[in-house]
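Novice: Sequence first, then the predicted structure:
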Amino acid sequence: MFGFGSSSASSSTPPPASEPTVAPTREQRKHCWESRDAYFACLDKGNVMVAGGTEPGEAGCKAERKGYEVHCGKSWIDYFNKRRTLELRQKATVEAAARQRDSNPANKGL
């Protein structure tokens, strides 16, 4: 009746989910990862950094995006898209630092 640490029922508690969350099977995860990889490869071909349909170069990846959205859960898609953007930004930062280091005459011969 009463939850741990409460003295009365509260209307601020979220209602229970209508369906229990079931973890994806190994096969479902495999399909998700394959769809993600195909979609991201398409984005790479178009030099699109941010996934999600907001950049013009992504127009040619509609089929891959649809497969990605069908095979992956929304929380996974959000995670993968954010991780992709972060990894690409980190890569660009490292490359810029390397170019700056290599262009500095003081670093010649080191």
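Specialist: Looks like it arrived, so ask away.
Novice: alpha carbons only for contacts and neighbour counts from here, please
Specialist: Will do.
Novice: By residue count, what's the longest helix in this protein?
Specialist: In terms of residue count, the longest helix belonging to the chain (DSSP state H) is helix 74-103.
Novice: take the one below as the second:
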Amino acid sequence: MNNKKTADQITSYFLAELQNKPLDEISINEVTRKIVISRVTFYRYFRNKQDVLDTMLEQFLVEFDGLLKHRNMKPDYFKMTTTESVKKVLFDYTLCLVTFFIQISHELKY
């Protein structure tokens, strides 16, 4: 299994589980068991569960930035000009943000 595919499987599993339960109820043992990887493999890609969430947020922010550029909107339009300021504003709403990007990506594909 290649590096990107493994990391994508981990984040995909987290995303699916976050729709059903809070982060603190998702265990690393559960993740590794469900996607059939070792704990060592998990820690090769992520430091902890929060790191998975941060990585997902970073990926979606990159996609969001692409959408803004595609629609000719600048980040300062939202008064959030750095990744850190976006995280600060949106962190508590990460799951909602993730869901939003999934919906948008499906709409853009069709």
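Specialist: The structure has been received and is ready for your questions. Predicted model, so just to flag it, every value in this text is computed and none were measured.
Novice: Superposed, what's their TM-score?
Specialist: Here the TM-score for the pair of chains, by TM-score structural alignment, normalised by the length of the first structure, is 0.34; 61 aligned residues with a C-alpha RMSD of 4.2 Å.
Novice: Going by contacts, tell me the helices and strands next to the longest helix of the first structure.
Specialist: Here helix 74-103 of the first structure touches no other helix or strand, going by 3 or more C-alpha pairs under 8 Å, 6 or more residues apart in numbering; DSSP states H and E.
Novice: Identify the residues contacting K88 of the second structure.
Specialist: Applying C-alpha atoms under 8 Å, 6 or more residues apart in numbering, we find K88 of the second structure in contact with no residue.
Novice: Tell me who's in contact with R39 of the second structure.
Specialist: R39 of the second structure neighbours (C-alpha under 8 Å, 6+ apart): 28-29, 32.
Novice: what about the strands in the second structure?
Specialist: For the second structure, applying DSSP state E gives no strands.
Novice: Can you list the buried residues in the biggest helix by length in it?
Specialist: The residue-count maximum for a helix in the second structure (DSSP H) belongs to helix 49-70. For helix 49-70 of the second structure, a neighbour-count test (16 or more other C-alpha atoms under 10 Å) marks 49, 52-53, 56-57, 60-61, 64 as buried.
Novice: Next: stretch 87-102 of the first structure.
Specialist: Buried-residue list, stretch 87-102 of the first structure, by 16+ other C-alpha under 10 Å: empty.
Novice: Can you tell me the closest non-neighbouring residue to L95 of the second structure?
Specialist: L18 (7.2 Å; C-alpha to C-alpha, 6 or more residues apart in numbering).
Novice: Measure how buried the one you found is and give me the count.
Specialist: Neighbours of L18 of the second structure under the rule other C-alpha atoms under 10 Å: 17.
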